[in-house]
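1. Below is the sequence, then the predicted model.
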Amino acid sequence: MKTVSDIKISVLDLAPIRADGGPQQALRNSLALAQHAEKLGFTRFWVAEHHNMDGIASSATSVLIGYLAAGTSSIRLGAGGVMLPNHAPLVIAEQFGTLATLYPGRIDLGLGRAPGADQYTAHALRRERSGSADDFPEDLTELQTYLGPLQRNQRVIAMPGAGTAVPIWLLGSSLFSAQLAGQRGLPYAFASHFAPRLMHEAIRVYRNNFKPSAVLDKPYVMLGVPLLAADTDEQAQYLATSAYQRILALLRGQSLVQKPPVQSMEGLWLPHERQAVGEFFGLAMVGGPETIRSHINQLLEQTDADELIFTSDMYDFVDRLHSYEVLANLR
């Protein structure tokens, strides 16, 4: 049976903005966290595309990756992910082809098929593009063509991009991308950090549909995991209330800027909201070192995952740094 010492561990960052901070501080913290993760031996550091959210500063994903790459030296960097329906495949091929050219061997491209935004923002992003999740398989094929070797008489090329073979991952919170990733022989990352309900079924669909490809000879599963680790279970439970408040605000359509932790959530949420937040964090690792170790090993026993990518939504940056230290020290 796999344990936390047997697998790769990585970081997913949303460049969270604090109630008393701003986007510049959030982006600088993202770089400091990437540097910290590199020193701790994490495999990769991904940032996610979100739009029209006042508490998240990672909307210009490829630009942020370039900033992180310039400030680090070895850790893999990438998108977890780019929401492909928002973009022309050629633009993404050029952006990530440029990154891969500047930082060879260090860039990943994770792709999602959701807009990562509400319908009004999706329209503002796409304008006259038909960009639809239904186009995702065709857009993926087009993108793979741009990043692959140049073909004779190819009329449209990505430069930089052609021949870079930037590693592509498919991301998902449902079964569609699991099936497609298996059929294309691509690595698959399931968004269990916010939608754990279909995790086991998605892994099964991916593995059952997997066909070896030029990039993978067997399935490769990565799972997103919320991490709220501290020196003790009690301290972790207290710090976790910042994350609970943020998801409660998301459910209510309120501001998503980070709020300080509170001693108790009682009186802040209604029973049905508490249940909804609990379902969102169904896979969360909350606790001190041995509690975290036990939870991770149980998850690995249930899923046989190859890699876990952790996201830690803590108010004080020093607590977020320490959360990843607790995790790294388990290995």
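-> Now that the structure is in, tell me what you want to look at. Numbering: from 1, shown residues only.

2. Please count neighbours and contacts with C-alpha atoms only from this point.
-> OK.

3. Please list all residues in contact with the most centrally placed residue in the chain.
-> The centre of the chain sits closest to Gly80, judged by Cα atoms, centre = their mean, with a distance of 3.6 Å. With contact set as Cα atoms under 8 Å, 6 or more residues apart in numbering, Gly80 has these partners: Leu12, Trp46, Val47, Ala48, Glu49, Leu109, Gly110, Leu111, Leu171.

4. What about the residues you listed, which are in strands?
-> Secondary structure from DSSP state E places Leu12, Trp46, Val47, Leu109, Gly110, Leu111, Leu171 of the contacts of Gly80 in strands.

5. Pick out the most distant pair among the residues you listed.
-> The most widely separated members of these, counting by Cα to Cα, are Leu12 and Leu111 (13.9 Å).

6. what residues are up against the closest residue to Ser213 other than its chain neighbours?
-> The shortest distance from Ser213 to any non-neighbouring residue, by Cα to Cα, 6 or more residues apart in numbering, is to Gly185 (4.9 Å). Gly185 sits next to Phe210, Lys211, Pro212, Ser213, Ala214, Val215, Leu216, Asp217, Lys218, Pro219 when contact means Cα under 8 Å, 6+ apart.

7. and those, which of them are in strands?
-> If you go by DSSP E, these have nothing in strands.

8. So what touches stretch 129-141?
-> With contacts defined as Cα under 8 Å, 6+ apart, stretch 129-141 is touched by Leu84, Pro85, Asn86, His87, Pro89, Arg113, Ala114, Leu180.

9. got it, and stretch 38-51?
-> Stretch 38-51 is contacted by residues 8-15, 34, 37, 56, 58-61, 64-65, 72, 74-83, 116-117, 121, 325, 328 when judged by Cα under 8 Å, 6+ apart.

10. Cross those against helices and list the overlap.
-> Judged by DSSP state H, those include Ala34, Ala37, Thr61, Leu64, Ile65, Thr121, Glu325, Ala328 as members of helices.

11. Scan these and report the most crowded one.
-> Among the ones in helices among the contacts of stretch 38-51, Ala34 has the most neighbours (other Cα atoms under 10 Å), with 27 neighbours.

12. Comparison target, given below:
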Amino acid sequence: MAHNNGENIGDIKLSVLDLVPVAEGSTALQSIRKSLELAQHVESLGFERFWISEHHNMESLVSSATPILIGYIAQGTKTIRVGSGGIMLPNHAPLIVAEQFGTLETLYPGRVDLGLGRAPGTDQLTAKALRRDRTETVHDFPRDIVALQTYFSKENSQAAVRAIPGEGLEIPLYLLGSSTFSAQLAGAKGLPYAFASHFAPTHLHEALRLYHQNFEASQQCKAPYTIACVNVIAAETDEKARYLETSLQQLALGIIRNTRRPLPPPVESMDGLWLGMEKAQIQQMMHYSFVGSRETIKAQLADFIEATRVNEIMAVSHIFDHKDRLKSYEILSSLLREE
């Protein structure tokens, strides 16, 4: 795919990353149902894909059983691509992942993406509980990807261990990263690359540069393909958007202080809630947050696309009120529809 020229946001694909957040006062079931509602909403708005990311042991997120949720979203939608952003490969044997996604692709053909990450998606103690006695080395992630590709290949039909269903299915793999390691690996393997700039902005430009530099065409990808995940909070006015953003800022504060709790309602001001140092840290972490009215976001996004030349923007929106969250994606999608 050609690089976007930055002039027209309408050329770019828009997608959603959903962590299945639990808003204060909501239940796990309500949160899962709201995610489906969001997926149906963005499908009607013409979004490309809806990804769910694997997290464990977090009161504020109920996306731990990622493939089950992907199946639930796929069943309630018709055309939008669904997948993982991502499955944290160190937590799973590649064979299990191949079987799970082979089953999803069998049920919802031509709509399933398998995004893969190498972070644990949780704290060290929980990672240990998930993996039991298995310790991971830097060589495991590339090796596990090869194993997955082997299980999905038609050639594996003669092997002693096979992924059924899964074998012979064209399930696109995406590598996810927040550092330069996965960027180089994705380039060398000729796979699309998604960068987690919504919480780890530091290495974005370097990672994209290394990806392009190392890219070698593959069966799946003839040309480089990049996705940047960013925070988007759009509202009727800049003031309202900034007010809604305080939920995300409080959530980030909980991460820094390790006092995680469900997504809190917005507040008039963060003054008095965070210390100066915490504010600076959160602003750095949330550097790629597009917050404001339609016009504000349009200008910010156009600059971002021009600077990064990404093919796709994946938006994550931690907004307390579900109606406001739906509205935010509506405003974002309106940028695609202009001539």
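-> On my side now, so go ahead. In this text the structure is predicted, and so the values were computed from the model without any measurement.

13. Still touching in structure 2? Go through the contacts of Gly80 of structure 1.
-> Among the contacts of Gly80 of structure 1, the contacts conserved in structure 2 (both residues aligned by TM-score structural alignment, their matches' Cα atoms under 8 Å) are Leu12, Trp46, Val47, Ala48, Glu49, Leu109, Gly110, Leu111, Leu171.

14. Of all pairs in these, which one is the farthest apart?
-> Leu12 and Leu111 (13.9 Å).

15. ok, how many other residues are close to Ala119 of structure 2?
-> Using other Cα under 10 Å, Ala119 of structure 2 is surrounded by 19 other residues.

16. Quick check: chain neighbours aside, which residue is closest to it?
-> With Cα to Cα, 6+ apart as the measure, Met88 is the residue that lies nearest to Ala119 of structure 2, at 6.1 Å, once sequence neighbours are left out.

17. Alignment lookup: that neighbour to structure 1.
-> Aligned counterpart of Met88 of structure 2 in structure 1: Met83 (TM-score structural alignment).

18. so how many other residues sit close to that match?
-> Using other Cα under 10 Å, Met83 of structure 1 has 23 neighbouring residues.

19. list the contacts for it?
-> Neighbouring residues of Met83 of structure 1 by Cα under 8 Å, 6+ apart: Glu49, Leu111, Gly112, Arg113, Ala114, Pro115, Gly116.

20. residues touching the fourth one, list them.
-> Residues near Arg113 of structure 1 by Cα under 8 Å, 6+ apart: Met83, Leu84, Pro85, Ala133, Phe136, Leu171, Gly172.

21. Now do the same for it: its match in structure 2.
-> Arg113 of structure 1 maps onto Arg118 in structure 2, by TM-score structural alignment.

22. What's the separation between its match and Tyr211 of structure 2?
-> 17 Å (Cα to Cα, to the nearest Å).

23. Can you give me the neighbour number for the aligned partner of Ser269 of structure 2 in structure 1?
-> For Ser269 of structure 2, the aligned residue in structure 1 is Ser264 (criterion: TM-score structural alignment). A total of 10 residues lie near Ser264 of structure 1 under the criterion other Cα under 10 Å.

24. Same check on Lys34 of structure 2?
-> Applying other Cα under 10 Å, we find 18 residues neighbouring Lys34 of structure 2.

25. next one: Ala88 of structure 1
-> 15.

26. What distance do you get for the nearest residue to Phe152 of structure 2 once chain neighbours are set aside to Asp140 of structure 2?
-> Sequence neighbours aside, Glu167 is the residue nearest to Phe152 of structure 2 in space, at 4.4 Å (criterion: Cα to Cα, 6+ apart). Taking Cα to Cα as the measure, Glu167 of structure 2 falls 22 Å from Asp140 of structure 2.

27. Show me which of these two is the more surrounded one.
-> Neighbour tally, Glu167 of structure 2 and Asp140, criterion other Cα under 10 Å: the higher count belongs to Glu167, 22 against 14.

28. Name the SS class of the residue mapped onto the more buried one from structure 1, please.
-> In structure 1, Glu167 of structure 2 lines up with Ala162, judged by TM-score structural alignment. Following DSSP: H, G, I helix; E, B strand; the rest coil, the label given to Ala162 of structure 1 is coil.

29. Ok, Asn52 of structure 1 next?
-> Of the three states, Asn52 of structure 1 takes coil under three-state DSSP.

30. Surely it and Ala117 touch.
-> Yes - between Asn52 of structure 1 and Ala117 there is a contact under Cα atoms under 8 Å: 6.7 Å.

31. Between those two, which has more neighbouring residues?
-> Neighbour comparison, Asn52 of structure 1 and Ala117: the larger count goes to Ala117, with 17 against 14 (by other Cα under 10 Å).

32. got a list of what that one touches?
-> Contacts of Ala117 of structure 1 (Cα under 8 Å, 6+ apart): His50, His51, Asn52.

33. Map Asp144 of structure 2 onto structure 1.
-> Using TM-score structural alignment, the equivalent of Asp144 of structure 2 in structure 1 is Asp139.

34. Now do its match against Leu248 of structure 1, distance only.
-> For Asp139 of structure 1, the distance to Leu248 of structure 1 - Cα to Cα - is 34 Å.
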